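Visitor: Need coordinates for the below:
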Amino acid sequence: MYMKIKRLIDTILSLIGLIVLSPIYVILIIAIKFDSRGPVLFKQKRVGISKTHFNVLKFRTMRIDTPKDTPTHLLNSPDQYITKMGKFMRKTSLDELPQILNIFVGQMSIIGPRPALWNQHDLIAERDKYGANDVLPGLTGWAQINGRDELPIDVKAKLDGEYVEKISFRMDVKCFFGTIVSIVKSDGFVEGGTGVMKEVESSKESSSS
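Guide: The predicted structure follows:
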């Protein structure tokens, strides 16, 4: 029952978001065009509900010569590809705003597991263990407020599974406001990082032994 209500909430809030945030969209579009050469929007094939594919929308944050379909953490020196405006948008998550349109048309939800790249087979396989591929991916989710870029893939997938297990209006509200706090504090943001938390812990263990 809640899933039907959840979809209704997504539709209403995404429509309001598109209208209310339109001035910010205009400002960001102008800033992106002035900052670097290339299109304003960036489309990328991602994994949706039941492992179907769709094109996620983002404001472009990287140069047009960046290798395609490569997760940022797998790039050599990712900073060399990120634009000045892009660095700001990625840190504040403003680059994700166009995904409100993905939510409005039903490809995503406001809250849910972040959509994996189509070729992130390790993450997709881990999520299969917890049924996390069987719900709409989200703009933000439980994993995003519990580590974000710092989380290794197995932990991220487990947190996505926890969300699926406890999915409810209360859980969604908790994720929503938790995301606002995380963005303000820049919690868990590591440029180009996945599994950084594990690496830091390993280095600490090595230095103490």
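Visitor: alpha carbons only for contacts and neighbour counts from here, please
Guide: Fine.
Visitor: Please point out which parts of the longest helix along the chain sit buried.
Guide: Looking across the chain with DSSP state H, the single longest helix is helix 2-20. The neighbour-count check on helix 2-20 (16 or more other Cα atoms under 10 Å) flags Lys6, Arg7, Asp10, Thr11, Leu13, Ser14, Leu15, Leu18 as buried.
Visitor: okay, now the nearest residue to the fourth one once chain neighbours are set aside: neighbour count?
Guide: In this case it means Thr11. Once flanking residues are discounted, Thr11 sits nearest to Phe104: 5.2 Å by Cα to Cα, 6 or more residues apart in numbering. Neighbour count of Phe104, defined by other Cα atoms under 10 Å: 22.
Visitor: Kindly report the same for Leu57.
Guide: Neighbours around Leu57, by other Cα under 10 Å: 20.
Visitor: Determine the three-state secondary structure at it.
Guide: Here Leu57 takes the strand state, with states given by DSSP: H, G, I helix; E, B strand; the rest coil.
Visitor: who's in contact with Leu159?
Guide: Contacts for Leu159 (Cα atoms under 8 Å, 6 or more residues apart in numbering) come out as Trp142, Ala143.
Visitor: Mind jotting down where the strands sit in this protein?
Guide: If DSSP state E is used as the criterion, the strands of the chain fall at 41-47, 53-59, 109-111, 138-140.
Visitor: The chain: helices as residue ranges?
Guide: 2-20, 22-35, 84-92, 99-104, 121-128, 153-166, 169-185, 196-208.
Visitor: Give the buried residues for the last one.
Guide: So that's helix 196-208. Val196, Met197.
Visitor: Please provide the structure for the following sequence as well, for comparison with the first:
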Amino acid sequence: MEIEENLNVAAFTGLENSVAAQSKPFYLLCKRITDFVLALVGLILLSPVFLIVAILIKWDDPKGTIFFGQDRVGKDGELFKMFKFRSMYADAEERLANLLEYNEVSGAMFKMKEDPRITKIGACIRKCSIDELPQLFNVLMGDMSLVGPRPALIREVAEYTSYDKQRLLVTPGISGLWQVSGRSRLTFAQMVELDLEYVTTRSYWMDIKILFKTVKVVCKGDGAY
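Guide: Prediction:
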């Protein structure tokens, strides 16, 4: 399903012509095969971690679910359900409106270092990015890639300029260029610039380098909250 007309992603600048001209079918095929194989292997190898995290989440906040599914905006503005381990209390979405004034990131994104909606276990799995692991299911289904711009929320895209919407020209990813270049320390404008750099220069070798850098960044827990 596509997002509403007021979120129309057709109003891009000339970048979409450049992306279409450089569609790189062989690269995209190799990327999709790599995504599928690594996501499948990852889910099998990490299944014990999934079980342990699931038990801890229910122990910490029994009222909520283990997984959290949220509508996100994908390639060309199509909506899909993105999965994460639940790291917030069950009423987190209802409490968001009262926290918007404390947003620590400029632009169409919400980030708060001491977010009171985050559970104790949630803080731990966020620090190690374990909460992102269920997105491997999204990669298997083709809604996401291992590498690409992070999928945005509908309310975020509603605030995008035509320039910002160029992030939606490619399949979103679990990790990306800005995630290995500062993560939450970056401003929204810096994130957009790095995403658009990826959109215009992406290659198989670039994806591999970002994946290796992702492992390093996650192990350090640098810039994650």
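Visitor: returning to what we had before: can you say which of the strands of structure 1 is packed in most?
Guide: Of all the strands of structure 1, strand 109-111 carries the top mean neighbour count, a mean of 26, counting by mean count of other Cα atoms under 10 Å.
Visitor: counterpart of Asp10 of structure 1 in structure 2?
Guide: In structure 2, the residue matched to Asp10 of structure 1 (TM-score structural alignment) is Asp35.
Visitor: Then Ile183 of structure 1?
Guide: Taking TM-score structural alignment for the superposition, Ile183 of structure 1 sits opposite Val218 in structure 2.
Visitor: Its match and Met144 of structure 2, how far apart?
Guide: Val218 of structure 2 sits 19 Å away from Met144 of structure 2, going by Cα to Cα, to the nearest Å.
Visitor: And the two? Which one has more around it.
Guide: Shown here are Val218 of structure 2 and Met144; by other Cα under 10 Å, Met144 has more neighbours (27 against 18).
Visitor: which residue lines up with the more buried one in structure 1?
Guide: So, by TM-score structural alignment, Met144 of structure 2 is matched to Met108.
Visitor: Report how many residues lie close to the closest residue to Gln190 of structure 2 other than its chain neighbours.
Guide: Closest residue in space to Gln190 of structure 2, ignoring its immediate chain neighbours: Trp178 at 8.0 Å, by Cα to Cα, 6+ apart. By other Cα under 10 Å, 23 other residues sit near Trp178 of structure 2.
Visitor: which one in structure 1 is aligned with Trp178 of structure 2?
Guide: Alignment note: Trp178 of structure 2 maps to Ala143 in structure 1; criterion TM-score structural alignment.
Visitor: how near is that match to Met85 of structure 1?
Guide: From Ala143 of structure 1 to Met85 of structure 1 the distance is 26 Å (Cα to Cα).
Visitor: and if you look at Leu57 of structure 1?
Guide: For Leu57 of structure 1, the distance to Met85 of structure 1 equals 17 Å [Cα to Cα].
Visitor: Now do the same contact list for the residue nearest in space to the middle of structure 2.
Guide: Residue closest to the average C-alpha location in structure 2 (Cα atoms, centre = their mean): Arg150, at 3.4 Å. The contact partners of Arg150 of structure 2, by Cα under 8 Å, 6+ apart, come to Pro172, Gly173, Ile174, Ser175, Gly176.
Visitor: With distance to Phe26 of structure 2 as added columns, please give these in TSV.
Guide: Listed next are the contacts of Arg150 of structure 2 as TSV, based on distance: Cα to Cα, whole Å:
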residue	distance to Phe26 of structure 2
Pro172	19
Gly173	19
Ile174	21
Ser175	21
Gly176	20
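Visitor: quick one: contacts for the equivalent of Gly69 of structure 2 over in structure 1?
Guide: Superposed on structure 1 with TM-score structural alignment, Gly69 of structure 2 falls opposite Lys43. The contact partners of Lys43 of structure 1, taken as Cα under 8 Å, 6+ apart, are Asn55, Val56, Leu57, Lys58.
Visitor: Just tell me what the second one corresponds to in structure 2.
Guide: Meaning Val56 of structure 1. Aligned counterpart of Val56 of structure 1 in structure 2: Met82 (TM-score structural alignment).
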